[in-house]
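Novice: Need the 3D shape of this:
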Amino acid sequence: FSIPICLMYLVAIMGNCTILFIIKTEPLLHEPMYYFLTMLAVSDMGLSLSSLPTMLRIFLFNAMGISPDACFAQEFFIHGFTLMESSVLLIMPLDRFIAIYNPLRYSSILTSNRLAKMGLILAIRGILLMLPFPFTLRRLKYCQKNLLSHSYCLHQDTMKLACSDNKTNVIYGFFAALCTMLDLALIVLSYVLILKTILSIASLAERLKALNTCVFHICAVLTFYVPIITLAAMHRFAKHKSPLVVILIADMFLLVPSLMNLIVYCKILGKLLNVCGRQELEQLGNKLSTSRHLLSFAMCLMPQKSLTKDWMMEVKSYVVQNL
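Specialist: Sure, this is the predicted structure:
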């Protein structure tokens, strides 16, 4: 498993770095939807990097041990970035709802300052909610058998090793899990409202177009929450679970959302690809601020689109202005 796991980490980290670079360097992508995807990419990178040292030590060097302090720190960052990603997925439907319900005021409602405040609030929420975890774990006494179920440290896995009373950890862990599930419930409610708004649109073509803008986010939600719920259910209900199955699902919890979100991120580049076309993109790629290599990466992942003259004139005007 060492080579596939390392390749998955490499693709996840390099892919997220590529997307962040594209968003930063392309003025066409300085819009609310892409800022939300930037937050999602940052949380994905944080989640991957939090577990990377331990995973590399295990799969490359067969080093199974980890110090208690390092384990508690890793657990804090993994749970913190998990909650941050859950929060980003919660506020992303807001972007789609405003774009569908009130498109004329979209830019005036979701300003850069408001988005920056949202990002700061999400980061503070994740830090404050997960900060007690390392301290509650440190006060526990642990038995001689300190064998974790996963390739990295999780709160629910670490607290089971304690010989002393861990009731506080159980209660607070349940509260943190409840916050994550509350995010999921609010996401479902948000899409009920979005669906209600879409059904009120008269034109069938406009309904399908509005639904299409939500598909990628729904996929991101499913790839994030399904491994979490599966892993939590196995910890709670599976008494005779296979250790290999648990490890694989736990690794999927960290890597699959990041890899699947790379497909979601390709929607970011759809704006350039839709207005340029594949042939026009090759001709104009060296004139845009984004490098040709990044645009080639995008073309491999995005389908060919039909173009309109108005869109083509817009991108040519953009290129001329940026020469």
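
Novice: drop to CA atoms for contacts and neighbour counts, all remaining ones
Specialist: Fine.

Novice: Now do the same contact list for Leu211.
Specialist: Ile198 (Cα atoms under 8 Å, 6 or more residues apart in numbering).

Novice: Over to His30?
Specialist: Contacts of His30 by Cα under 8 Å, 6+ apart are Ile23, Lys24.

Novice: Tell me which residues are up against stretch 258-270.
Specialist: 8, 11-12, 15-16, 19, 29, 34, 37, 41, 44-45, 48, 216-217, 219-220, 223, 298, 301-302.

Novice: now these: which count as buried?
Specialist: 8, 12, 15-16, 19, 29, 34, 37, 41, 44-45, 48, 216-217, 220, 223, 298, 302 (16 or more other Cα atoms under 10 Å).

Novice: How far away from the center of its chain is whichever strand or helix holds Ile249?
Specialist: Taking DSSP states H and E as the definition, Ile249 sits inside helix 243-276. Centroid separation for helix 243-276 versus its chain: 8 Å, with Cα atoms, centre = their mean, to the nearest Å.

Novice: same deal with stretch 94-105?
Specialist: Taking mean C-alpha positions (Cα atoms, centre = their mean), stretch 94-105 and its chain are 22 Å apart.

Novice: Which residues does that stretch contact?
Specialist: Here stretch 94-105 has contacts from Pro32, Met33, Tyr106, Leu110, Ser190, Leu193, Ile194, Thr197, Ile198, Ala210, Thr213, Cys214, using Cα under 8 Å, 6+ apart.

Novice: To check against the first, give me the structure of this:
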Amino acid sequence: MLLLNDTQPFVFILLGIPGLEEVQCWISIPFCCMYIVAFFGNIVILLIIRYEKSLHEPMYFFVSMLSMTDLVLSSSTLPKMLGIFWFNFREICFEACLTQMFIIHSFTAMESGFFLAMAFDRYVAICNPLRHSAILSNKTVLAIGLSVVFRAMVFFLPHPFIVKTLIFCDNNIIPHTYCEFMAVIKLTCGDSTISKAYSLTVASMIGAFDLLCTITSYALIFRTVFSLPTKQAGQKALSTCTSHITVILVFYSTATFTFLTHRFGHNIGPHIHITVANIYLLVPPMLNPIIYGVRTKKIRQKLVRVLCFTGV
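Specialist: Next up, the predicted model:
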């Protein structure tokens, strides 16, 4: 094994999905399709919101932030993953591995934060509509967006530095499709309890805080909706939230499964854990533009006009 110094490997070898090597070529087909939809779908969402002035509202600004996060998150993993599946390009240098690790964890935290920001926007829009524009001004939206990014950077920036301080055993093979923190930590010698505890604690605290606040926001929304004088008004109010609730359920269900398998799932096969971990990074970025594009009336109408104008 080539060494960068006495303690760190020069390259890691990504195995892909252990136990499913013979069918990885077939698995790559839906993964590639999901990435294509995620890549072009999020770009379309960004362009529509950028050039359609009627969409320059807090909710769509947060959708744009989410789309940019999804683009980076999916692009940081899928191209390398396809290289493993199709061309057996398994090597990844140490610095590139640390960079990928940081991007994956930090941008996942950003996605969770933007979901919370969107829930807060829906809460203000439904529960306090007269003050919506005053509470969520452009400056406030920008401040919220920067806060979400800053929080993710601060909490997950230590990850690469933690790994660089550790001593690696004579093994540079990562049984995963990407450089996931826990998978890399398992290659180190000595006691890594503190490193694992830090990562799991930070991830669980951010996820639990965002999810709890999101649930609280929707509890208040439902209370307001059910107190509206007419059923039609309540249905109209809830229709603006269905897209958001759908993507939140997909994101947190896969995220929770991934977290729990790290903590308690010692009897779960690695192929199941790694497959769900890939779904966790690929499905939400794919679904977000589809759900928001189809279920959000303003985006859908603009997309239809663009397609009709281009003759598609």
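
Novice: Would you pull the TM-score for this pair?
Specialist: Once the chains are laid over each other, their TM-score by TM-score structural alignment, normalised by the length of structure 2 reads 0.85; 285 aligned residues with a Cα RMSD of 2.2 Å.

Novice: on that earlier part again, list the buried residues of the helix holding Ile249 of structure 1.
Specialist: Neighbour-count burial for helix 243-276 of structure 1 [16+ other Cα under 10 Å]: 246-247, 249-270, 272-276.

Novice: Which helix or strand lies directly C-terminal to the stretch of helix or strand Ile13 of structure 2 belongs to?
Specialist: Here Ile13 of structure 2 sits within strand 11-14, counting by DSSP H and E. Sequence order places helix 24-51 as the next helix or strand after strand 11-14 of structure 2, per DSSP H and E.

Novice: Which strands and helices lie in contact with that next one?
Specialist: helix 58-75, helix 78-87, helix 270-295, helix 297-310 (3 or more Cα pairs under 8 Å, 6 or more residues apart in numbering; DSSP states H and E).

Novice: Now it: buried residues?
Specialist: 24, 27-28, 31-32, 34-35, 37-39, 41-46, 48-49.

Novice: cool, and stretch 103-110 of structure 1?
Specialist: Those would be Tyr106, Leu110, for stretch 103-110 of structure 1 by 16+ other Cα under 10 Å.

Novice: how about that stretch, aligned to which bit of structure 2?
Specialist: Under TM-score structural alignment, the match for stretch 103-110 of structure 1 in structure 2 covers residues 129-136.

Novice: Next: stretch 5-23 of structure 1.
Specialist: Using TM-score structural alignment, stretch 5-23 of structure 1 pairs with 31-49 in structure 2.

Novice: Now which residue in structure 1 aligns to Ser239 of structure 2?
Specialist: Ser239 of structure 2 maps onto Asn212 in structure 1, by TM-score structural alignment.

Novice: how many other residues sit next to its match?
Specialist: 11 (other Cα atoms under 10 Å).

Novice: and if you look at Gly265 of structure 2?
Specialist: Using other Cα under 10 Å: Gly265 of structure 2 sits among 14 other residues.

Novice: Also the one 4 residues further on?
Specialist: Burial of Gly269 of structure 2 is recorded as 12 neighbouring residues (other Cα under 10 Å).

Novice: and it, what pairs with it in structure 1?
Specialist: By TM-score structural alignment, Gly269 of structure 2 lines up with Ser242.

Novice: Can you name the residues that contact its match?
Specialist: When contacts are taken as Cα under 8 Å, 6+ apart, Ser242 of structure 1 is in contact with no other residue.

Novice: Can you give me the distance of it to Thr158 of structure 1?
Specialist: 18 Å (Cα to Cα, to the nearest Å).

Novice: cool, and Leu40 of structure 1?
Specialist: 27 Å.

Novice: Where do the helices of the stretch 51-200 of structure 1 begin and end?
Specialist: 68-101, 106-109, 112-130, 132-138, 155-158, 167-199 (DSSP state H, counting those that start in this stretch).

Novice: which one of these lies closest to Lys145 of structure 1?
Specialist: Lys145 of structure 1 sits nearest to helix 155-158 of all the helices of the stretch 51-200 of structure 1, at 11.6 Å, using Cα to Cα.

Novice: In structure 2, point out the residues matching that closest one.
Specialist: So helix 155-158 of structure 1 sits over residues 181-184 in structure 2, by TM-score structural alignment.

Novice: centre of the chain versus the matching stretch, how much separation?
Specialist: That offset, for stretch 181-184 of structure 2, works out to 18 Å (Cα atoms, centre = their mean).

Novice: ditto for stretch 43-63 of structure 2
Specialist: Distance, centroid of stretch 43-63 of structure 2 to centroid of chain: 19 Å (Cα atoms, centre = their mean).
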